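*Asks:* Below is the structure, and that's it, no one-letter string:
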């Protein structure tokens, strides 16, 4: 995620320039002529330098919090919800991730229609309220935590996540992919900050105080970022967003590269969330000590920051679709490595390698699906639909892994399950990359032939 996760109209700089050359940004593929986005530039009230750090802060609050659920999984299993199985507990994090990611199918179209401020402020209010309500949940009361943390936080974060990522593309052109990967690193920073804060307060101060302190941190960041966010382009508001989404889905269903990419993200996300949810609990049950186990997730997410920051540069060199396929295969290999996890060294090695490549993978998801778009006006819809399927994968992955784990902590079963499913997703990414490469080659040949024909006609 992270399905980290990200509805942005971005792609690597080279791919963006190429797509803009070959398409009209006012395409009517999704919207009718009277519904086209008015790209009239508003007064420059905010510089790109300011936009990036504000979005960075919002990512700490949204996906940074969601990918820190491994801390709660461990604490709930051992202390606060000890009367509930780990599989049932994981539904809290899975539902949170599902809602936050899958809402993109609706939020993306609302953002394209100009409801940016309504989404940002409404999401911030609900997110803050839900986090404070979480602090009021009583021990053993599963439904209270599910409603506040699973559903409330998920909806609030989902309303903020995609619009905050998308707005960055309005302020960056040549270095858009690099800017997006830097912004996406905010969720990795959040997934380090939240676990460190929670692991040092839950046992020492108690659940209620720790949850309120965490809610206060998130609320403070939202109060800084939301009032300063500004749109640069003024889209038109009108038309039927839901009908547009349905028309877009029918068009995209005829694109093989997009279909395989969507299957890839929907299945690989199961592999992605297994280490995120269970690495801390795994370390605890293997007797590696609380002092180290508390930082197992921090090690993984800390390396994820480095992966996100370097992902754009790597993708510009080798191509975004091929890079995503390669990184996903490496993550799958690390997931299988959980079978042999039994020492501090093994946790550190797997955490470092998986964290880096998983972070890079998440940072490139937006550019990956943007690279498959025929026109930049399609990107929001393509990302929203793809991330809906990713949400389904994130919903079922954690609970299935928890059920396979059982109360006897049989770790090889969920590791094998997650690895096999992730391997299928990586294969889908590879097929998508091959199809996209062939499509681009055919387009270049067609464009060359048309150019040659035009030159001959002029002569």
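*Replies:* Arrived safely, thanks for sending. Note that the structure is predicted; figures quoted are calculated from it, not measured. Numbers count the residues shown, from 1 in each chain.
*Asks:* from here on, contacts and neighbour counts on C-alpha atoms
*Replies:* Noted.
*Asks:* Helices of the stretch 201-350 of the chain, residue ranges please.
*Replies:* 202-205, 207-225, 241-252, 256-285, 290-293, 296-318, 320-336, 344-363 (DSSP state H, counting those that start in this stretch).
*Asks:* swap in the stretch 351-459 of the chain?
*Replies:* 365-371, 379-405, 412-458.
*Asks:* Minimum distance to residue 75: which of these has it?
*Replies:* Nearest of these to residue 75, taken as C-alpha to C-alpha: helix 379-405 at 14.8 Å.
*Asks:* Between helix 412-458 and that closest one, find me the angle.
*Replies:* 160 degrees (axes from the mean of the first three to the mean of the last three C-alpha atoms, to 10 degrees).
*Asks:* another structure for you, compare them:
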């Protein structure tokens, strides 16, 4: 169909929309551009002038993209969560300091975030599927090469560098694709997609942990690689970018105009503070349980699995609340506050039962905060990514900046712990205060967009 306008009101950039499938809810693709210019036309789903003419907000094809995003997040988020198992094996087999081994996982996470700027820009240029396919290939190559590695430098290049680059290329396109299909249900769609992090965080650690004693490390890693191959194949099969545009020429990798917009800059600063402290919990929950709550190294692994499992239902729940009641930005602020309180509550944990309770609480609050982050940055009313044609670029820029937070946060906590003679209390205080500061900073960005109004769904 053609979006019709009166002749005397026809916008300068007319958009022709062709239905892909009537049975799939007439999901359109745009023939002469990715989206109309902001404010150039109406929207059949109540477009707020953010530049996209029509949002299906449902249908078979749209929800299939959510499933594809869930699978990709299982790789990009879940595969990295398995590094705690690798850390234990490498420390025992290579007889190297834990700090040196941890650089493999830290570099993987760092490159995962850094590559988001490249992947986001490629997605905005119309290469979303190609970017995911290339990233999938690189990530699988790194995984299978890890199974063949026997020395530190080989493992570092395969698992740290190669896999990190591949995972970074895979993640970003899913956000831009989902944002083009959903508006009113965007937070829920992104939350269900990001719940894949919890799914992968259970599957990959369990596969490696329980197969190493039975078939050895190389084949355990290969089995994880075959699982990853199955997941990635389904994701690439299901993925269908909605805005099929003529491939745009390469432009600036960074949208520098975003740094002249105070709400975006303030929001990114708040998110940086959140992610600076976030991985302290992931990296140290097992070590703390062994040192202060009478856990064995084997039983401590269960804490990480519990933390990741709780995040699976938490993310869709938070997305539904954001869409139906609070709005993504408001939800993001509240979830950061809850995570900050959890970090401070960690100070009182000293027994196995309370340690398990903390694992559940931390799993819920950190999953809620990270899920709300994506919805807040991509929210149609937040004003942080107004132009859909620049959604991937801006989101990727933010993730790249967060990469420096994730790579420096755990070492910062480690320095504090070492300075305090192995006690965690001041590191826990640091994490709580930094996270509270992140919540306050994001609240400033929220007020900048909506004004000092409390009862505003944004």
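*Replies:* Yep, that arrived. None of the values given here were measured: they were computed from a predicted structure.
*Asks:* got the helices of the stretch 201-350 of structure 1 as JSON lines, with mean neighbour count and distance to residue 132 of structure 1 columns?
*Replies:* Below are those laid out as JSON lines (neighbours: other C-alpha atoms under 10 Å; distance: least, C-alpha to C-alpha, whole Å):
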{"stretch": "helix 202-205", "mean neighbour count": "13", "distance to residue 132 of structure 1": "15"}
{"stretch": "helix 207-225", "mean neighbour count": "18", "distance to residue 132 of structure 1": "6"}
{"stretch": "helix 241-252", "mean neighbour count": "16", "distance to residue 132 of structure 1": "33"}
{"stretch": "helix 256-285", "mean neighbour count": "25", "distance to residue 132 of structure 1": "22"}
{"stretch": "helix 290-293", "mean neighbour count": "16", "distance to residue 132 of structure 1": "27"}
{"stretch": "helix 296-318", "mean neighbour count": "23", "distance to residue 132 of structure 1": "24"}
{"stretch": "helix 320-336", "mean neighbour count": "23", "distance to residue 132 of structure 1": "34"}
{"stretch": "helix 344-363", "mean neighbour count": "24", "distance to residue 132 of structure 1": "29"}
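*Asks:* Skipping its backbone neighbours, what lies nearest the equivalent of residue 69 of structure 1 over in structure 2 in space?
*Replies:* Per TM-score structural alignment, the equivalent position to residue 69 of structure 1 in structure 2 is residue 83. Once flanking residues are discounted, residue 83 of structure 2 sits nearest to residue 105: 6.2 Å by C-alpha to C-alpha, 6 or more residues apart in numbering.
*Asks:* Report the separation between the alignment partner in structure 2 of residue 178 of structure 1 and residue 306 of structure 2.
*Replies:* With TM-score structural alignment as the criterion, residue 178 of structure 1 lines up with residue 188 in structure 2. Noted for residue 188 of structure 2: a distance of 23 Å to residue 306 of structure 2, by C-alpha to C-alpha, to the nearest Å.
*Asks:* Please tell me how far stretch 449-459 of structure 1 is from the chain's geometric centre.
*Replies:* In terms of C-alpha atoms, centre = their mean, to the nearest Å, the centre of stretch 449-459 of structure 1 is found 45 Å from the chain centre.
*Asks:* I misspoke; the intended subject was stretch 359-374 of structure 2.
*Replies:* Using C-alpha atoms, centre = their mean, the offset of stretch 359-374 of structure 2 from its chain centre is 11 Å.
*Asks:* residues in structure 1 matched by that stretch, start to end?
*Replies:* Stretch 359-374 of structure 2 covers residues 351-366 of structure 1 once aligned (TM-score structural alignment).
*Asks:* Could you do stretch 160-176 of structure 2 as well?
*Replies:* The aligned range for stretch 160-176 of structure 2 is 150-166, by TM-score structural alignment.
*Asks:* hang on, the match of residue 178 of structure 1 packs against residue 314?
*Replies:* No: contact status for residue 188 of structure 2 versus residue 314: not in contact, 11.2 Å apart, counting by C-alpha atoms under 8 Å.
*Asks:* quick revisit: closest one to residue 423 of structure 1 among the helices of the stretch 201-350 of structure 1?
*Replies:* helix 320-336 (6.1 Å).
*Asks:* angle of that closest one against helix 412-458?
*Replies:* Using the same axes, to 10 degrees: helix 320-336 of structure 1 against helix 412-458 is 170 degrees.
*Asks:* how far does stretch 144-162 of structure 1 stretch from start to finish?
*Replies:* For stretch 144-162 of structure 1, the end-to-end distance is 27 Å (C-alpha to C-alpha).
*Asks:* and residue 147 of structure 1, that one's in a helix?
*Replies:* Yes: the assignment for residue 147 of structure 1 is a helix, going by DSSP: H, G, I helix; E, B strand; the rest coil.
*Asks:* Which residue of structure 1 sits opposite the residue nearest to residue 83 of structure 2 in the alignment?
*Replies:* Aligned partner of residue 105 of structure 2 by TM-score structural alignment: residue 93.
*Asks:* Can you name the residues that contact its match?
*Replies:* 66, 69, 149, 150, 398 (C-alpha atoms under 8 Å, 6 or more residues apart in numbering).
*Asks:* Closest to residue 317 of structure 1 out of these?
*Replies:* Distances from residue 317 of structure 1 to those, taken by C-alpha to C-alpha, are shortest for residue 66, at 30.9 Å.
*Asks:* can you count the residues close to the closest one?
*Replies:* A count of nearby residues for residue 66 of structure 1, using other C-alpha atoms under 10 Å, gives 29.
*Asks:* so it touches residue 95, yeah?
*Replies:* No: taking C-alpha under 8 Å as the definition, residue 66 of structure 1 is not a contact partner of residue 95, at 10.2 Å.
*Asks:* pretty sure residue 177 of structure 2 is in contact with residue 244, am I right?
*Replies:* No: using C-alpha under 8 Å, residue 177 of structure 2 is not in contact with residue 244; the gap is 10.5 Å.
*Asks:* quick one: the closest residue in space to residue 292 of structure 2 that isn't next to it in sequence and residue 114 of structure 2, what's the gap?
*Replies:* Nearest non-adjacent residue to residue 292 of structure 2, counting by C-alpha to C-alpha, 6+ apart: residue 350, 5.8 Å away. Residue 350 of structure 2 sits at a distance of 37 Å from residue 114 of structure 2 (criterion: C-alpha to C-alpha).
*Asks:* would you list the helices of the stretch 201-350 of structure 1 in TSV and tack on distance to residue 190 of structure 1?
*Replies:* As requested, the helices of the stretch 201-350 of structure 1 are exported to TSV (distance: least, C-alpha to C-alpha, whole Å):
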stretch	distance to residue 190 of structure 1
helix 202-205	17
helix 207-225	10
helix 241-252	31
helix 256-285	13
helix 290-293	18
helix 296-318	9
helix 320-336	21
helix 344-363	13
